[in-house]
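Peer 1: no sequence for this one, just the structure:
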């Protein structure tokens, strides 16, 4: 830990940065999330194919288009903002513990070329980042799955339609009354499997950051002694975060389709029972393409969301400790 983080713990800084990042990205791309969710729950049994532009036109033709585009914003905002905040909090703690573990087991791994020692994040391996992100994601999934159930159902329906929830709190009451506590954990199993997405993403993102910083250290050795390398440049953040997201999204996207179908209204009657039932029905009715419904929209959605998230995250985690110092 450097002097800039002396007043605020690294975990608290990560929490603040995650909260700001999750809030900003959710507000920016929520309409695309509505479209993506509705694409994911469409079954390809109609002669007229449903696409993103068709769903967008239908939303805009609604009497209240802005409300339609931001349907379900409350659970999405609460879920994303809290998830990112808690995720980065636990990720920071777990990474610190991994560093301490490696330092005790292999102390020589923390000796630099000039003989000094370091406890820099750069010493963690991709496997360490994968493990830290996977554990953090599991904790988030177990604590926020009820929010995602409500969000999926609200995004997949128009306000005022039959059975649609009037608000997040109305939805929570309906789920508890009709389905009990188990209703809040629909799709939890597939979401736990989906933690591999975040684990893969950070197993790519963090090592790429380290590679970039080592490159800058070689190109500008006078800066390597200062604090400037702690903050990524905005261009580097866009490239690295986008690359990591594309890799993770391409590998793990099918679980999102299965999860959306598990969590939506009357899921068992419409899509099958459990992960195996839903997956079997998708394969039988739509083939392998069914597992990638909404992928194009998802790529369009996740890249801006990822860029906003990580630009805000990297800047907030860099400047918040310095604002504290100026007081």
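Peer 2: In hand now; what should we look at? Owing to the predicted nature of the structure, the values given are computational and were not obtained by experimental measurement.
Peer 1: rest of the way, CA atoms for contacts and neighbours
Peer 2: Will do.
Peer 1: Name the residues of stretch 276-285 that are buried.
Peer 2: 278-282 (16 or more other C-alpha atoms under 10 Å).
Peer 1: Please disregard the earlier target; I meant stretch 203-214.
Peer 2: Buried residues in stretch 203-214 (16+ other C-alpha under 10 Å): 203-210, 213-214.
Peer 1: from the buried residues of stretch 276-285, which ones fall inside helices?
Peer 2: With helices defined by DSSP state H, the entries of these inside them are 278-282.
Peer 1: okay if I get these as CSV plus distance to residue 29?
Peer 2: What follows is these, written out as CSV (distance: C-alpha to C-alpha, whole Å):
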residue, distance to residue 29
278, 28
279, 28
280, 31
281, 30
282, 27
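Peer 1: right, and out of those, which lies closest to residue 252?
Peer 2: residue 279 (14.1 Å; C-alpha to C-alpha).
Peer 1: Could you report the neighbour count for the residue nearest to the closest one when sequence neighbours are not counted?
Peer 2: Closest residue to residue 279 apart from its sequence neighbours, by C-alpha to C-alpha, 6 or more residues apart in numbering: residue 258 at 6.7 Å. Other residues near residue 258 come to 26 when the count uses other C-alpha atoms under 10 Å.
Peer 1: and if you look at residue 43?
Peer 2: By other C-alpha under 10 Å, 18 other residues sit near residue 43.
Peer 1: Also residue 152?
Peer 2: 25.
Peer 1: what's the distance between it and residue 196?
Peer 2: 20 Å (C-alpha to C-alpha, to the nearest Å).
Peer 1: What are the neighbouring residues in contact with residue 205?
Peer 2: Residues near residue 205 by C-alpha atoms under 8 Å, 6 or more residues apart in numbering: 240-241, 243-244.
Peer 1: about what we covered before: I'd like the buried residues of stretch 203-214 written out as a markdown table, with secondary structure added.
Peer 2: Shown next, in a markdown table, are the buried residues of stretch 203-214 (DSSP: H, G, I helix; E, B strand; the rest coil):
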| residue | secondary structure |
| --- | --- |
| 203 | helix |
| 204 | helix |
| 205 | helix |
| 206 | helix |
| 207 | helix |
| 208 | helix |
| 209 | helix |
| 210 | helix |
| 213 | helix |
| 214 | helix |
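Peer 1: hmm, back to that, can you redo the contacts of residue 205 as a markdown table with neighbour count?
Peer 2: As requested, the contacts of residue 205 are exported to a markdown table (neighbours: other C-alpha atoms under 10 Å):
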| residue | neighbour count |
| --- | --- |
| 240 | 21 |
| 241 | 25 |
| 243 | 17 |
| 244 | 20 |
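Peer 1: then this one, side by side with the first:
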């Protein structure tokens, strides 16, 4: 098994576990980002209170709306990202070693090289997995109001209740796929791809910070470690958390724009909140809602993404170590059996 495949599978496993732990926070955060009515309580209440409101009004299941495609998307995204990241990194390291033999550099990757490697891996990941995340966003932002559904047959029904009652009682993956295709054909599955491609700088910054901290620690310890080998799980957890915190704060406004574009934009929505594209969304948000809206829900996102990233890094590196150890033992056992003399 290649090193790139080991990293890809380990990244997928770590991503799934991190997603399962933090998914309710992600659902609430997506709703915070896409809520356009400034008067609603979702803009004022704390994260925990908003979670209780979702449970009270829509049931526990809504906190996990879109979990299945999200787990598929997480496994695919992390697997693709780490697979290509390792491939690009290995090639970049070969170039650096070749330069070192010519007397240029020390043979290791610098911050700029790490940034380029992470950006290339992120771009490949975005182009391949964007349709999955559009589906997840739609399912996370779908709302059903139990009280409204119970009263929708009364003679005097408000417009809001009519809109809720018109929504399907079930909103599964196939419903979302049909809805997206009816809206914009195949291109509908790549809604928000441009800000998402720009958002590649988030994991790029994250990995640049992470690798830089690892490199500095290795230098201070004067060791010959490669990657994260030799570090404790707690150290990896903390490095992953700090790296993700810096990346999230730097790129959060783009994440809000991406979520706005991927969420459903029904005909009943005010024209001020219907977007034709990335630039149209940015200008309308600034004009009608103010710069503050680009940071809606950032507190929730920091808690969710920083904790998820820290868990992912920690579990991924432990899985990589286990896989390499098992492969080494297997290889040693095979070599030993070949060297043993055959019995008469």
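Peer 2: Okay, I see it. What you are looking at is a predicted structure, and each value in this text was computed from that prediction instead of being measured.
Peer 1: Where helices are concerned, which of the contacts of residue 205 of the first structure count?
Peer 2: Judged by DSSP H, the subset of the contacts of residue 205 of the first structure located in helices is 240-241, 243-244.
Peer 1: how about the helices in the stretch 51-200 of the second structure?
Peer 2: Secondary structure of the stretch 51-200 of the second structure by DSSP state H, counting those that start in this stretch: the helices cover 67-101, 111-141, 146-151, 159-166, 173-184, 193-198.
Peer 1: how big is the offset of the fifth one relative to the first structure?
Peer 2: When you say that, I think you mean helix 173-184 of the second structure. Helix 173-184 of the second structure, aligned to the first structure and superposed, deviates on average by 2.2 Å (mean C-alpha distance after the TM-score superposition for the first structure).
Peer 1: which residues in the first structure does that helix match up with?
Peer 2: Helix 173-184 of the second structure lines up with residues 168-179 of the first structure when matched by TM-score structural alignment.
Peer 1: Next, the buried residues of that stretch.
Peer 2: 168, 171-172, 175.
Peer 1: which residues sit against that stretch?
Peer 2: Here stretch 168-179 of the first structure has contacts from 72, 74-75, 150-151, 165, 181, 183-184, using C-alpha under 8 Å, 6+ apart.
Peer 1: for it, the distance to its chain's centre please.
Peer 2: Taking C-alpha atoms, centre = their mean, to the nearest Å, the mean C-alpha location of stretch 168-179 of the first structure is offset from the chain mean by 25 Å.
Peer 1: what comes up buried for stretch 217-224 of the first structure?
Peer 2: Applying a neighbour-count criterion of 16+ other C-alpha under 10 Å, one finds residue 224 buried in stretch 217-224 of the first structure.
Peer 1: chain center to that stretch, what's the gap?
Peer 2: 33 Å.
Peer 1: and the end-to-end length of it?
Peer 2: 5 Å.
Peer 1: Residue 325 of the first structure matches what in the second structure?
Peer 2: Aligned by TM-score structural alignment, residue 325 of the first structure pairs with residue 328 of the second structure.
Peer 1: and the host helix or strand of that match, what other elements does it pack with?
Peer 2: For residue 328 of the second structure, the host element (DSSP states H and E) is helix 298-339. In terms of contacts (3 or more C-alpha pairs under 8 Å, 6 or more residues apart in numbering; DSSP states H and E), helix 298-339 of the second structure is packed against helix 3-34, helix 233-262.
Peer 1: how about a markdown table for these, with distance to residue 269 of the second structure added?
Peer 2: Putting those into a markdown table (distance: least, C-alpha to C-alpha, whole Å) gives the following:
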| stretch | distance to residue 269 of the second structure |
| --- | --- |
| helix 3-34 | 12 |
| helix 233-262 | 12 |
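Peer 1: Determine which of those approaches residue 120 of the second structure most closely.
Peer 2: Going by C-alpha to C-alpha, the one of these nearest residue 120 of the second structure is helix 3-34, 14.8 Å.
Peer 1: what's the offset of that closest one from the middle of its chain?
Peer 2: Counting by C-alpha atoms, centre = their mean, helix 3-34 of the second structure comes out at 6 Å from the chain centroid.
Peer 1: likewise stretch 331-339 of the second structure?
Peer 2: Relative to the centre of its chain, stretch 331-339 of the second structure is centred 42 Å away, using C-alpha atoms, centre = their mean.
Peer 1: now stretch 30-43 of the first structure
Peer 2: 16 Å.
Peer 1: Please name the residues that touch the residue nearest the centre of the first structure.
Peer 2: By C-alpha atoms, centre = their mean, the first structure has its centre lying nearest to residue 198, at 6.5 Å. Listed by C-alpha under 8 Å, 6+ apart, the contact partners of residue 198 of the first structure are 133-134, 137, 248.
Peer 1: counterpart of it in the second structure?
Peer 2: Aligned by TM-score structural alignment, residue 198 of the first structure pairs with residue 203 of the second structure.
Peer 1: I'd like to know how far its match sits from residue 106 of the second structure.
Peer 2: Distance check for residue 203 of the second structure against residue 106 of the second structure: by C-alpha to C-alpha, it reads 25 Å.
Peer 1: likewise residue 333 of the second structure?
Peer 2: Residue 333 of the second structure is 36 Å from residue 106 of the second structure, where distance means C-alpha to C-alpha.
Peer 1: you'd agree residue 87 of the first structure is up against residue 137?
Peer 2: Yes. Counting by C-alpha atoms under 8 Å, residue 87 of the first structure touches residue 137, with 6.5 Å between them.
Peer 1: Looking at these two now, which is surrounded by more residues?
Peer 2: residue 137 (28 against 25).
Peer 1: how far does stretch 104-114 of the second structure stretch from start to finish?
Peer 2: Stretch 104-114 of the second structure end-to-end distance (C-alpha to C-alpha) = 17 Å.
Peer 1: what about that stretch, distance to the chain center?
Peer 2: Using C-alpha atoms, centre = their mean, the distance from the centre of stretch 104-114 of the second structure to the centre of the chain it belongs to is 27 Å.
Peer 1: now swap in stretch 31-40 of the second structure and tell me
Peer 2: From the chain centre to the centre of stretch 31-40 of the second structure is a distance of 21 Å (C-alpha atoms, centre = their mean).
Peer 1: likewise stretch 146-164 of the first structure?
Peer 2: The answer for stretch 146-164 of the first structure is 20 Å, by C-alpha atoms, centre = their mean.
Peer 1: how long is that stretch end to end?
Peer 2: End-to-end span of stretch 146-164 of the first structure (C-alpha to C-alpha): 17 Å.
Peer 1: contacts for it?
Peer 2: With C-alpha under 8 Å, 6+ apart, stretch 146-164 of the first structure has contacts from 33-34, 37-38, 41, 68, 71-73, 75-76, 78-79, 165-166, 168, 171-172, 184-187, 260, 263-265.
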